[in-house]
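> The following block contains a protein sequence and its predicted model.
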Amino acid sequence: MTKEERKLIVILGSTAVGKSLAAVMVAEALGGEIISADSRQIYQGMDIATAKPEPEILARVPHHLIDIVRPDQIFSAGQYREIAQQIILRLYQQGKIPVIVGGTGLYIRALLRGLWPGPKAHWDLRNQLVEEERTFGPGYLHQRLAELDPEAALRIHPHDEVKTVRALEVALLTGVPLTRHHEKHRKGTSSSANPPTVESAGPEQDEHIVIGLRRDREDLYQRINHRVDEMVRLGLVGEVEHLLSLGYHADLSSMRGLGYRQVIGYLRGFYSIQEAVSLIKRDTRRYAKRQMTWFRKEPHIQWIDLKPEDQAHQVAEKVLTLIHAAVPDGQ
């Protein structure tokens, strides 16, 4: 595959917008393979609450970067970038087109434009911050972050201790809010950023075809509510019970994700299953809003506005129309 033929297709959007099946159809039409960009679907054994594609969908087209780490393992955006680049290079060598699909904005940004590396982990400071959270109670660090970096506090969930600690760490070590660093990197003005391309593994920036799917809020929220109800029907509670029985404790970053922490609250008797389901729906809606806030700040996204009646094959056709329009004849 020549350099001119190297195209990197990205299909992004919020949770429940309708990416997975449509992306499979796009990959089938292009003779490509899918690389997931979902920071929750990386975990083995966490299938229902992460809305992993069903086995029959996974079987239609090869999928990469799903089920790659245990729930108690740490996996960074930098690791994602490195592995994804290797997969992209291999697919190019095989004459196949990579189709990146997901809603984790940081993964997609890392792959397309590199990462702002930031200061190295300062473990003494991190341990001090964690100890402060234990001493002053849940929410203390997030409130402190709101004072130092209000934008980051709005973007990071109050229960996400890992991201809260990192944002505080950067602000305290550099004297500049993390969001300011990211803004400079997004505009290409950060001298310490990684090169903003997929380097030897991928195409130049003008060869990225980035397509975003979005829906009206009411339509999306209905889809989210339906998805959560379906998760419960498929055995979400049993999945969480099984993970806990394997020793994956509730304080793990993976177990604090959507669906898992709410069911754990139910299992601990904090509220009823009906209340847990309502919380999952509410928190998923909030998560979708944060995803769209992130994507609206990203450049070069071609948006497709979907209608409630649009089926997966119709979504795929709209995506393929944009792709073909972006690729001149003969390439």
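Happy to help now that I have it.
> make it CA atoms for all contacts and neighbour counts henceforth
OK.
> mind listing the strands for the stretch 201-331 of the chain?
Along the stretch 201-331 of the chain, counting by DSSP state E, counting those that start in this stretch, strands occupy 208-215, 301-306.
> quick one: which of the ones you listed is nearest residue 54?
Residue 54 sits nearest to strand 208-215 of all the strands of the stretch 201-331 of the chain, at 20.5 Å, using Cα to Cα.
> what does the longest helix seen in the chain rub up against?
In the chain, assigned by DSSP state H, the helix with the most residues is helix 273-296. Residues outside helix 273-296 that contact it (Cα atoms under 8 Å, 6 or more residues apart in numbering): 13-15, 103-105, 155, 221, 224-225, 228-229, 232, 258-259, 262-263, 265-266.
> let's bring in a second one:
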Amino acid sequence: MALDSAQTKLIVICGPTGSGKTGFAIRLARRFDGEIVGADSMQIYRMMDIGTAKPTPAEQAAAPHHMIDIVDPDEDFDAAAYAKMAADTIHEIGARGRPALVVGGTGFYIKALIHGLFEQGPSDPAVRRRLARQAQSSGTDALHRRLQKIDSTAAGRIHPNDTYRIIRALEVFAVTGEPLTVFQQRHGFREQRFNTLEIGLAWARPVLYDRINRRVDAMMAQGFLDEVRHLQARGYGRDLKSMQSLGYRHLAAVIRGDVMLADAVATLKRDHRRYAKRQLSWFGNRESVHWLSPDQTAPASEMIRAFLQDRLA
């Protein structure tokens, strides 16, 4: 018998990169015999471990983890695919009588899971191939400038090097005649699909930025550059969506000889801080999020206990 999503309880641990979500969630999962469902658009990729700050084998052994290492770097995967797969996983966890903790910083994935998505715009392979050829001949920057004229909002949130998303936005416009931003506003999200408790982790901004800087240094010490070299050696090129993400595109430029390592690391730190700022803005606009500091495991535990027992006001 199918489970009723609206009655399925879901605990969400969200927040910016570097805020300590993994450790916080593991402590809570162990306390409530729960299972963790990842909500990170990069941790889904196999072989991309260091640069995505993927939970270590020891951390994954401390509590069951799902939605991590599920596709190769050259496989297509989007919010709609995530929402379906994660929802199925959550129902399986619930059928085992255990709570599911959705943990991550990809706000669009979390929102898609909780609310579901309408169609994300029609697709036309011929249009997509034509745009891909134009990206090869004229460069991604040229396509990004075209997108800026068509949909400045989308262009502002899509990195100029993110060929996949630029092409997707231009494809929607070519097929529908309306900008991607307008399409998303019109078709938007459905009603909430789960009974959800959302907990966000908050740091003072200077402290968070210092944590991010130190985290990037730790990634480099752990062999992030070698990880990128290994991916390239396996044939995963710069045109892939996965390889255009934070860190991977920065270090690929170092390997090509386009930039010095120290400069790339400094830029990566800056871009991680900017990403954290965008995440804070995204989650800050969700009135449903209960904000706690990462050391407030006890208040979070009481909140979860009340939620699971239907006592949360």
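The structure has been received and is ready for your questions. Note that the structure is predicted; figures quoted are calculated from it, not measured.
> list the buried ones in the longest helix of the first structure?
273, 276-281, 283-285, 287-288, 290-292, 294-295 (16 or more other Cα atoms under 10 Å).
> Check stretch 40-55 of the second structure too.
Under 16+ other Cα under 10 Å, the buried positions of stretch 40-55 of the second structure are 40-45, 47-55.
> same question, stretch 97-109 of the second structure
Under the neighbour-count criterion of 16+ other Cα under 10 Å, stretch 97-109 of the second structure has 98, 99, 100, 101, 102, 103, 104, 105, 106, 107, 108, 109 buried.
> so of these, which ones are in strands?
100, 101, 102, 103, 104 (DSSP state E).
> Which residue is the nearest non-sequential neighbour of the alignment partner in the first structure of residue 46 of the second structure?
Residue pairing (TM-score structural alignment): residue 46 of the second structure is matched to residue 44 of the first structure. Distance criterion Cα to Cα, 6 or more residues apart in numbering; nearest residue to residue 44 of the first structure, sequence neighbours excluded, is residue 67 at 4.4 Å.
> so who does that neighbour touch?
Going by Cα under 8 Å, 6+ apart, the list of residues near residue 67 of the first structure reads 41, 42, 43, 44, 45.
> ok, back up a step: any chance of the ones in strands among the buried residues of stretch 97-109 of the second structure in CSV, with distance to residue 139 of the second structure too?
Converted to CSV, those look like this (distance: Cα to Cα, whole Å):
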residue, distance to residue 139 of the second structure
100, 43
101, 41
102, 38
103, 36
104, 33
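> possible to save the strands of the stretch 201-331 of the first structure as JSON lines with distance to residue 160 of the first structure and mean neighbour count?
Shown next, in JSON lines, are these (distance: least, Cα to Cα, whole Å; neighbours: other Cα atoms under 10 Å):
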{"stretch": "strand 208-215", "distance to residue 160 of the first structure": "26", "mean neighbour count": "21"}
{"stretch": "strand 301-306", "distance to residue 160 of the first structure": "28", "mean neighbour count": "16"}
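> Of all these, which one comes closest to residue 323 of the first structure?
Closest approach to residue 323 of the first structure among those (Cα to Cα): strand 208-215, 6.9 Å.
> Point out the other helices and strands that the closest one packs with.
Secondary-structure packing of strand 208-215 of the first structure (3 or more Cα pairs under 8 Å, 6 or more residues apart in numbering; DSSP states H and E): strand 8-13, strand 301-306, helix 312-326.
> mind redoing it with 7 Å?
The helices and strands touching strand 208-215 of the first structure, judged by 3 or more Cα pairs under 7 Å, 6 or more residues apart in numbering; DSSP states H and E, are strand 8-13, strand 301-306.
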